[in-house]
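**Q** predicted model and sequence below, questions to follow.
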Amino acid sequence: MTMVPEKLRARYRTAEQIRSDGAVGNLFDGVSITVHGLDTRLLAWPGTGYQTEAVHVITVPPGTTGEEYTYDLAEEAILCRAGSAQVWLRDQWVTLLPGDIAYFPQGVQRNVRVPEDADGDAILVNQICPPQFDLYAPEYYNVDLGVINHDAVRKAATNAIPSPPATLPELELRTDQPEVRAQQLGAAEVSRAGALFNVLEGAAFSGIGLPMRLVLWPGAGTRLVGFNYAYCGLGVQDTIHTHPISDEFLVMWSGEGQIYLGDNGWIDVSESDVAMAPCGVAHGHRSTHDRGPSMMGGFASPPQLDLLIPTPYYEDGQFTEPDPSALTGAEEHASDHPG
């Protein structure tokens, strides 16, 4: 992990501090619990000041099958960061590889497994909207009183042992299993039973100054989960911004660069670091000539209406369903300013 000032690391900040001024998190640094039979790290959740979404990292060894579960209230997205996993989606087992995202609407049964012959652990990043805070009982959520045990959270977070893998693969565009991919199903069917997405394919967007794809958003059939993916080229800075009602968990998936975070200014970060920016916290990112480029992608809930209102994709409370396209290397590098 990059040598981020300790006072800015999420492990050393209270939920109130993160809620008001953000923090720098990391995909492999957080409180560990077991959720649905699987080892889970808690990153964005009520224990770190998030209200509209939770983001966890799940590690699934070969030969492991989780417990079947259904959320009648929450939507969920599961992104494959490394390895290979299978998820129960649309009444069948669907394979996830790095870059794939499985989307589950509320009320849909799901499960996760990794076959015994897999090459190694699967690393999955899941977004749950709204947070299912009963998952955190009894250690970190008091069911009888309906409150988070913040003292317990603080001690567990401060003493958590980071576990970054030695290497991580690039997130790649994938088009296999077309029968369950969102592009073949349409938004209405995605909303009904879920679908398979990919980080590099979605509606084209450049509203904050970077080549980007809107991946999980209402125009693609999701309602509460949201995910965008962008390339931050050499010498490029996006527009520093806030979201009025959307908590965001902005991940540097590869490369290195800087993030802007609240009153903390610009901070050096690298692969797997995260700008934790609850609603109202100013944030942005840039690549300098000695730090960059990077691939950035953010989970936000609800999907960021403030970004969508100025686009042709939205009018008078309704969304269009634009044709998705792939974010290509040529489009990415056309935005570089290497001078």
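**A** Received the coordinates, thanks. These numbers were taken from a predicted model, which means no experiment stands behind them. Numbers count the residues shown, from 1 in each chain.
**Q** hey, let's count contacts and neighbours off CA atoms from now on
**A** Will do.
**Q** what's the single longest helix in the protein?
**A** In terms of residue count, the longest helix belonging to the chain (DSSP state H) is helix 150-159.
**Q** for that helix, buried residues please.
**A** Neighbour-count burial for helix 150-159 flags His150, Val153, Arg154, Ala156, Ala157, Thr158 (criterion: 16 or more other C-alpha atoms under 10 Å).
**Q** presented hereafter is structure B, for comparison with structure A:
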Amino acid sequence: MKRAYNFNAGPAALPLEVLQQAQEQFVEYEGAGMSIMEMSHRSGLFEQVNNEAQALMRELLSIPDNYRVLFLQGGASQQFAMIPMNLIQEGRPAAYVHTGNWAGKAIKEAKLIGETVIAASTESDDFKRMPSLSEIDVPEQASYLHLTSNETIGGTQFAAFPDTGNVPLVADMSSDILSRPIDVSKFGLIYAGAQKNLGPSGVTVVIIRDDLVERSPKSIPAIFRYETHAKNNSLYNTPPSFSVYMVGLVLKWIKSKGGVAQIDQYNRDKTKLIYDAIDQSGGFYRGVAQPDSRSAMNITFRIHSEELEKLFVKESEQQGFSGLKGHRDVGGLRASTYNAVPLESCKALVEFMADFQKRHG
């Protein structure tokens, strides 16, 4: 079997070791006589899977005791609505940092639910950078401040996070969770769709501080209250059981690689190869994001001709590469180098880029 060089933005590459272990356990899990997908989510075996995945998340991110780890459904897109539904308080607006496509979608949903203000925006720079921390104006009475830690489409990433004092900091970390160490205690709520760094699509991780769980108003449906899921250990309704199981395997894999700090260094080594290839191409390739806002997860770049970009994608696919076409909204090229993308794939991409430039430069 020849594995593709997988640079897809999501669903994205999974560790080969994880896929092989899942394959071995696919038909029968732990002597149960059935697949994990067939067993009751109320069974002791699945509760063990659920609890172990939570415990590993706590361990790898050093999550304090006064936070809950929830496994929910609906993706980050559902969180765009659940967060304001649960956290906006009367007379206290929700503040948002506008940094691109995904932040924009979160803002659009929040405006449907309550008063929303923009604490900072880089729209005037075509979202090619993240705002400096000094640019973020947090209203003292804000219900929370929301930011997107990594913009998958634009290829920008926060290098550091603001100190918001008594205002809870909420972060969409869908595309960079567990790719680098973070101080969870700086945040009130962190959420992430699994399909980039944590596992397959279908499950969303929410890490939420206890006092914010208690904000859940009784006026919204039970299924949309964080309190409901916290009280039921993420088992209020039937969970995406296979996806939770896969997240557990990925977390074990991260631990086996030395944890988040080692993964962070590995990611830096990978992305440096590609950014160096762009910067040293004499202008043939051009990075999209401003250098101090460049993402370690999504590398966006252009060639001077759209025809050449189309040819780049076509030839790369013929050479076994997948996912190098930029997002349909912005065009260009993009290599997503999430945790499970091997260094060897990045080296192969750099070699392809050099060869392509030699032939078409």
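**A** Thanks, I have it. Small disclaimer: the values here were computed from a predicted structure and weren't measured.
**Q** TM-score for this pair?
**A** The TM-score (TM-score structural alignment, normalised by the length of the first structure) is 0.28; 163 aligned residues with a C-alpha RMSD of 6.8 Å.
**Q** just to revisit the earlier point, mind putting the buried residues of helix 150-159 of the first structure in TSV, distance to Asn198 of the first structure included?
**A** Converted to TSV, these look like this (distance: C-alpha to C-alpha, whole Å):
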residue	distance to Asn198 of the first structure
His150	35
Val153	33
Arg154	35
Ala156	34
Ala157	31
Thr158	34
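**Q** so which pair among these is furthest apart in space?
**A** Maximum pairwise distance among the buried residues of helix 150-159 of the first structure (C-alpha to C-alpha): 12.0 Å, between His150 and Thr158.
**Q** picking that back up, the longest helix of the first structure - contacts with which helices or strands?
**A** Helices and strands touching helix 150-159 of the first structure, as assessed by 3 or more C-alpha pairs under 8 Å, 6 or more residues apart in numbering; DSSP states H and E, comprise strand 31-35.
**Q** what's downstream of the strand it packs on, the next helix or strand?
**A** Downstream of strand 31-35 of the first structure, the next assigned helix or strand under DSSP states H and E is strand 38-44.
**Q** C-terminal to that following strand, what's the next element?
**A** Counting by DSSP H and E, the next helix or strand C-terminal to strand 38-44 of the first structure is strand 54-60.
**Q** now that next one: buried residues?
**A** Under 16+ other C-alpha under 10 Å, the buried positions of strand 54-60 of the first structure are Ala54, Val55, His56, Val57, Ile58, Val60.
**Q** format those as CSV; extra columns: distance to Val112 of the first structure.
**A** As requested, the buried residues of strand 54-60 of the first structure are exported to CSV (distance: C-alpha to C-alpha, whole Å):
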residue, distance to Val112 of the first structure
Ala54, 18
Val55, 16
His56, 14
Val57, 13
Ile58, 10
Val60, 8
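**Q** between those residues, which is closest to Gln92 of the first structure?
**A** Using C-alpha to C-alpha, the buried residues of strand 54-60 of the first structure come closest to Gln92 of the first structure at Val60, 19.1 Å.
**Q** which of the three states applies to Asn192 of the second structure?
**A** Let me fix one detail, which is that residue 192 of the second structure is Ala and not Asn. Assigned with DSSP: H, G, I helix; E, B strand; the rest coil, Ala192 of the second structure falls in the strand class.
**Q** wait, doesn't it sit right on Ala76?
**A** Yes - with contact defined as C-alpha atoms under 8 Å, Ala192 of the second structure and Ala76 form a contacting pair (6.1 Å).
**Q** which strands or helices does the host helix or strand of His285 of the first structure pack on?
**A** Per DSSP H and E, His285 of the first structure falls inside strand 283-286. Applying 3+ C-alpha pairs under 8 Å, 6+ apart, one finds that strand 283-286 of the first structure contacts strand 247-261.
**Q** the strand it packs on: what's the following helix or strand?
**A** Next along the chain after strand 247-261 of the first structure, taking DSSP H and E as the criterion, comes strand 266-270.
**Q** list the buried residues for that following strand?
**A** Buried residues in strand 266-270 of the first structure (16+ other C-alpha under 10 Å): Trp266, Ile267, Asp268, Val269, Ser270.
**Q** now the third one. Nearest residue, chain neighbours left out?
**A** Meaning Asp268 of the first structure. The spatial neighbour of Asp268 of the first structure that comes closest, neighbours along the chain excluded (C-alpha to C-alpha, 6 or more residues apart in numbering), is Gln258 at 4.5 Å.
**Q** what's the burial count for that neighbour?
**A** Residues near Gln258 of the first structure, counting by other C-alpha atoms under 10 Å, number 22.
**Q** pretty sure it is touching Val274, no?
**A** No - counting by C-alpha under 8 Å, Gln258 of the first structure stays clear of Val274, with 10.6 Å between them.
**Q** hang on, the earlier thing: tabulate the buried residues of strand 266-270 of the first structure (a markdown table), appending distance to Ile18 of the first structure.
**A** Formatted as a markdown table, the buried residues of strand 266-270 of the first structure follow (distance: C-alpha to C-alpha, whole Å):
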| residue | distance to Ile18 of the first structure |
| --- | --- |
| Trp266 | 16 |
| Ile267 | 16 |
| Asp268 | 18 |
| Val269 | 17 |
| Ser270 | 20 |
